[in-house]
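Undergrad: Give me coordinates for this.
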Amino acid sequence: MTSLQLLSFLLLSCIIVSASTYEGEEEEALGSQSEHTTTTKEQQNLETKFRLYRDTAEGSCQIFVNQLETLDKCSFNASLPLVMIVHGWSVDGILESWIWKMAAALKSQHNQMNVIIADWLTLAHQHYPIAVRNTRTTGQEIALFLEWLEESVQFSRSNAHLIGYSLGAHVSGFAGSFINGTKKIGRITGLDPAGPLFEGMSPTDRLSPDDANFVDAIHTFTKQHMGLSVGIKQPVAHFDFYPNGGTFQPGCHILHVYNHIAQFGIAGITQTVKCAHERSVHLFIDSLLHKDKQSTAYWCNDINTFNKGLCLSCKKNRCNTLGYSIREERLPKSRRLFLKTRAYTPFKVYHYQFKIHIINEIQGKPIDPAFTMSVAGTKKDAKNLHIPLVEGITGNKTYSFLITLDTDIGDLIMIKFKWEGTPVWENIWDTFQTIIPWTKGTHRPGLIVKAIRVKAGETQQKYTFCPQSIDNIHLHPSQEKTFVRCEDLFQRQNRK
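TA: Okay, the predicted model is just below:
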C-alpha cells in the first residue's frame, strides 16, 4: 500500500467503522435524503448556535432566533453583508482552529460585514451516518435563522454567503433548498464537500447549483479507495475547482506525520490524515489574506489535458479566480476548473504552456532523454526547470507540457534548453558514431529544437523563441542551446 493509499485509508476507515457500527442509523440517514418537508422549530429546540464573530477576548456573541435584543447586544448590522461559516463532521466536539482563522481573515480584509459561525457541534459530534442525517436538520435551522432576519430587521438573503466545509457544505446546500420563498441565498461556497453518502446522489440530496444564486466549490481530497473518497468528486456547483487535480495536495505526504506528531503530539496523526481535506479551507483563507496573489484556475476536461498546458485560455470566461474574489457567473452546466498550487501559503503559482518542436534525426525506436530549462524574465530568472515529457521523442513533432513557477518572473526574454546527458547516453552516441560514421563537413546526428512557443496563463501573453545560433542547431547529450525571442511566422501568416 502506498503512502497516499494509507493516508486516505485511515480517514475512510473511521467513516466505514462508524457506518457499520450504526447500520440502522445509516439506513435512516439514507432514507431521509429524499424528504423535503420542513418542520417549524421553537427557539428552545434549535440545536444550532449562531455566534457573531467579534475580535475580542470573548471571540463571539450568540444570537438567538426570536430574541431581537441579541441582535443589538451582538452589534449585528442588517445593512451589511453576512458571511456564515459552517463547520463539518466533528471528531472531538470542539470548534476547530481554522474556523477562527477564517473569521479573522474575513473581518481583517472586509471589516464591513457580519461574520457568523454556525455551531452545530451537538449534531456533528456523532457517528458519521447520524451526522449525515443531521445535515438536513441544521440546514433547516440556518434557513429559519435567515428567514427570521428578513422578517425582523429586513436583512436580504441575497446578501448572505454560506461557507461550508465537508459536511458543512451540504448543510449549506440544504439551507438554500429549505428556505421559504422564491428568492435564493446569495452565495454558497463548498470547501471539499463530503463524499461518503453524498457521492452520486441527486442534486436535491446534496449541495447543488440550485441552492443559491451562485455556488462555487473547491475539491481537494477526492482520491477514491474502497469505492469512497473523503471529498465528493462530482461537480456540485456553478464553478468546481480541482487544485492539483483534486485528488491529493502537495505537502500532505504520510511521511509528514512525524513532523505533525512532534508539533501536535498524538493529535498530529489526525492533522496528517485531514491535511488534503482541509487544504480547501486554507486555500480560501489564502485568497483573503493575499489579495495580490490570487490563484487563477482554468476550464479543462481533465487533469491530464491540463498537465499538457492545453487549457490556459481565458477567452469566453474560461478562467476564474479561486476563493473569495471569484467572478460570480451562473452557468447552465457545472464547469470544472484546474490549477496547480504550492504546498504552503501563499499557494499561488504561475502557469505556462511550453510547446517545443523537436526533430529526432536518429531513426529507430523513440528515445527518452531528460531535458531542463532555464528561463530569463524581466523581473527574475528561473533555473533548472525539469521538463515533464511523458512520451518518447520521435520523428518531427511538437510536444506540449505545463510548467509552473512560484514567483512572477515578468515577461520572458530568453530560454536555455539543455539535454541532461548521462554516461548511458554518451555511450549510445559513441555507438551511433561507430555504426554510422560521418565525414568531415557533415553534422553529427542528434535532436533539432526548431522553436519554443510559450503561453503565460496569468497574463495570456504569447511568446516565440528561436535558436540564437542558426549555424549550430543540433542538440546532443550534455549540451545546452540558447533561444531568444523571435517573430512567430505562423501567427504572422494567420494575421494576413
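Undergrad: Going by C-alpha atoms from here, please, whenever you check contacts or count neighbours.
TA: Fine.
Undergrad: does the nearest residue to residue 208 once chain neighbours are set aside count as helix, strand or coil?
TA: Sequence neighbours aside, residue 236 is the residue nearest to residue 208 in space, at 4.7 Å (criterion: C-alpha to C-alpha, 6 or more residues apart in numbering). Under DSSP: H, G, I helix; E, B strand; the rest coil, residue 236 falls in the coil class.
Undergrad: Could you also give me the structure for this next sequence, so I can compare it with the first?
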Amino acid sequence: MTMKLLIVFGVAWLSHLVTPVQMKRQAVFSVKDEERLSRWQEPVLSFIKKLYRGRGRSMASTSSRNTIDALCHFNLWTRKNPYVQETLLTDDVALLSQSNFNASNPTRMFIHGWNMNGHSHTLLINLKNEFLANEDCNFIAVDWETLANTGSYFSSASSTQPIGVATGDFINFLITQGLNVNQLHIIGFSLGAHIAGKAGNHASEHIRQITGLDPAYPGFSISNTDARLDVTDALFVDIIHSNSANLFEGGLSFPTSIGHVDFWPNGGIVQPGCSESAVCSHSRALLYFIESINGKTPFTSTKCWSHADWKTGLCNNNTQTEMGLPVSTLANGNYYLDTNGEAPFALG
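TA: Here you go, the predicted model:
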C-alpha cells in the first residue's frame, strides 16, 4: 500500500514540476535563513506580508470567488449544540446572530486535509468532542470536502490558496462581529495547515496561534512562504512532525523546521505502531494533538539540536515543554520525545 501511494505521488510530483501550482509571490529570504527563522526577523517579514494582507474580499474574479464560497463551508459546534452543527456564511450577520456563536468565548478552528471533510470525519468529531469537553468554546470546522476529495492530491493542493483566502474573509467577518483574535486558535492538518497559514496571512489582524499538524510537503517549497504555513502567519506557530521526510523517502510532510517551535515525536518520520505506512504516521500528528487536549499524561518534550543528540542524552538538562494544546507559547526551536505505539500515546 505504501509503495503504491509513493508511486502515485511520484507520478503526480513529476507532472507538477511541469505545471507547478501557481504561487502569488516568492519568499524574500534564502532557504537556509528560512529553515530556522530568528525571532528578530519575524517583525520585518510580518510587516512585509502585512502590506499584502487582504481587506475585505479578495481581488479574485466574482465568479471564481462565488464558486469557492459555494464549496467552502464553516460549521459551528458549541456546548449548546454539541452534536448538530450550525453552518455559518461570510457576511451573513442574521445567520450568525441566530446561531450559538459567542464572541466572548475562545474560538477553535480546525481545517482538514486531503480526502477528509469538515462535518462528519471521525477524527474531526473526536477533536470537536475533546475541545467542548475541555472548555466552553466556539468550535468551527472549515469544510472544503469537495475540493479535498477530487481524487488528485495536486488538484486539492492547488485549492489551498483560494480556500485560505475564503477562510481569511470569514475570520475578518467574525472580527467585525466581535471576535477577539487573541482568543482564536487555528489547527490545520496536512493541506489544512497551509490553508491555515493563508487564512492567517489574509486576516486583517494578526491572530494568536496556528498549529500545523504534519503540514503537507508535496507541491510546496521551503522558499515560497506565501504558499505555505510560516512563522509570520500568526503570533505563535507550533508544528508537530509525524511523517516528515522527502517524498521518495516515505514522507508526506515538511522535513525541516517551519514554526516557532517544531516537535519531532519519535524522530518525526515513522511512528511506532505504523510499520512503514506513511498515511498512518501522517495521521498520528492529529491523534497526538487530540489526546493532548484532555489527556492525563503530558507529551513532555525536550529542546535539542537533533534527534540523535536527544537519544544519546546530550540534552537531558535542556528546556522542556508539552507538545499539543498545552504548549508554552514562549517555546522556540526543535523539541523531541517518544510515544507509545498505540493510544494512550503520551509517556509523560
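Undergrad: Would you pull the TM-score for this pair?
TA: Remark: TM-score between the superposed chains equals 0.82 [TM-score structural alignment, normalised by the length of structure 2]; 314 aligned residues with a C-alpha RMSD of 2.6 Å.
Undergrad: quick one on the thing from earlier: and for the equivalent of the residue nearest to residue 208 of structure 1 over in structure 2, the neighbour number?
TA: Aligning on TM-score structural alignment places residue 236 of structure 1 opposite residue 258 in structure 2. Residue 258 of structure 2: 24 surrounding residues under other C-alpha atoms under 10 Å.
Undergrad: looking at it, residue 258 of structure 2 is touching residue 232, isn't it?
TA: No: the pair residue 258 of structure 2 / residue 232 is not scored as a contact, 10.4 Å apart, by C-alpha atoms under 8 Å.
Undergrad: What segments of the stretch 251-400 of structure 1 are strands?
TA: Assigned by DSSP state E, counting those that start in this stretch, the stretch 251-400 of structure 1 shows strands spanning 296-299, 319-321, 335-339, 350-360, 371-377, 381-386, 396-405.
Undergrad: need the helices for the stretch 201-350 of structure 1, in chain order.
TA: 257-264, 268-273, 275-289, 303-307 (DSSP state H, counting those that start in this stretch).
Undergrad: Tabulate those helices in a markdown table, adding columns for distance to residue 224 of structure 1 and mean neighbour count.
TA: Output for those, formatted as a markdown table (distance: least, C-alpha to C-alpha, whole Å; neighbours: other C-alpha atoms under 10 Å):
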| stretch | distance to residue 224 of structure 1 | mean neighbour count |
| --- | --- | --- |
| helix 257-264 | 21 | 15 |
| helix 268-273 | 14 | 20 |
| helix 275-289 | 13 | 23 |
| helix 303-307 | 16 | 17 |
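Undergrad: List the buried residues for the host helix or strand of residue 20 of structure 1?
TA: Element membership of residue 20 of structure 1 [criterion: DSSP states H and E] is helix 3-21. Buried residues in helix 3-21 of structure 1, counted by 16 or more other C-alpha atoms under 10 Å: 7, 8, 9, 11, 12, 15, 16, 18, 19.
Undergrad: show me what contacts the equivalent of residue 298 of structure 2 over in structure 1?
TA: In structure 1, residue 298 of structure 2 lines up with residue 294, judged by TM-score structural alignment. The contact partners of residue 294 of structure 1, by C-alpha atoms under 8 Å, 6 or more residues apart in numbering, come to 287, 321, 322, 348.
Undergrad: Just to confirm, what residue in structure 2 is aligned with residue 402 of structure 1?
TA: Per TM-score structural alignment, there is no equivalent position to residue 402 of structure 1 in structure 2.
Undergrad: What sits closest to residue 402 of structure 1 if chain neighbours are left out?
TA: Spatial nearest neighbour of residue 402 of structure 1, excluding adjacent residues (C-alpha to C-alpha, 6+ apart): residue 309 at 4.4 Å.
Undergrad: Tell me how many other residues crowd the one you found.
TA: So residue 309 of structure 1, with other C-alpha under 10 Å, has 25 neighbours.
Undergrad: Now which residue in structure 2 aligns to it?
TA: So, by TM-score structural alignment, residue 309 of structure 1 is matched to residue 313.
Undergrad: Could you measure from that match over to residue 338 of structure 2?
TA: The spacing between residue 313 of structure 2 and residue 338 of structure 2, counted by C-alpha to C-alpha, to the nearest Å, is 13 Å.
Undergrad: Same question for residue 145 of structure 2.
TA: For residue 145 of structure 2, the distance to residue 338 of structure 2 equals 33 Å [C-alpha to C-alpha].
Undergrad: okay, now whatever residue of structure 2 lines up with residue 328 of structure 1: neighbour count?
TA: Aligning on TM-score structural alignment places residue 328 of structure 1 opposite residue 329 in structure 2. The burial count assigned to residue 329 of structure 2 is 15, neighbours taken as other C-alpha under 10 Å.
Undergrad: Ok, residue 82 of structure 2 next?
TA: The burial count for residue 82 of structure 2: 16, using other C-alpha under 10 Å.
Undergrad: my read is it is in a strand, agree?
TA: Yes: under three-state DSSP, residue 82 of structure 2 falls within a strand.
Undergrad: out of the helices of the stretch 201-350 of structure 1, nearest to residue 222 of structure 1?
TA: Closest approach to residue 222 of structure 1 among the helices of the stretch 201-350 of structure 1 is made by helix 275-289 (8.6 Å; C-alpha to C-alpha).
Undergrad: still on that earlier bit, so what's the residue nearest to residue 208 of structure 1 up against?
TA: 203, 207, 208, 209, 216, 217, 334.
Undergrad: Also residue 27 of structure 1?
TA: With C-alpha under 8 Å, 6+ apart, residue 27 of structure 1 has no contacts at all.
Undergrad: got it, and residue 279 of structure 2?
TA: Contacts of residue 279 of structure 2 (C-alpha under 8 Å, 6+ apart): residue 2.
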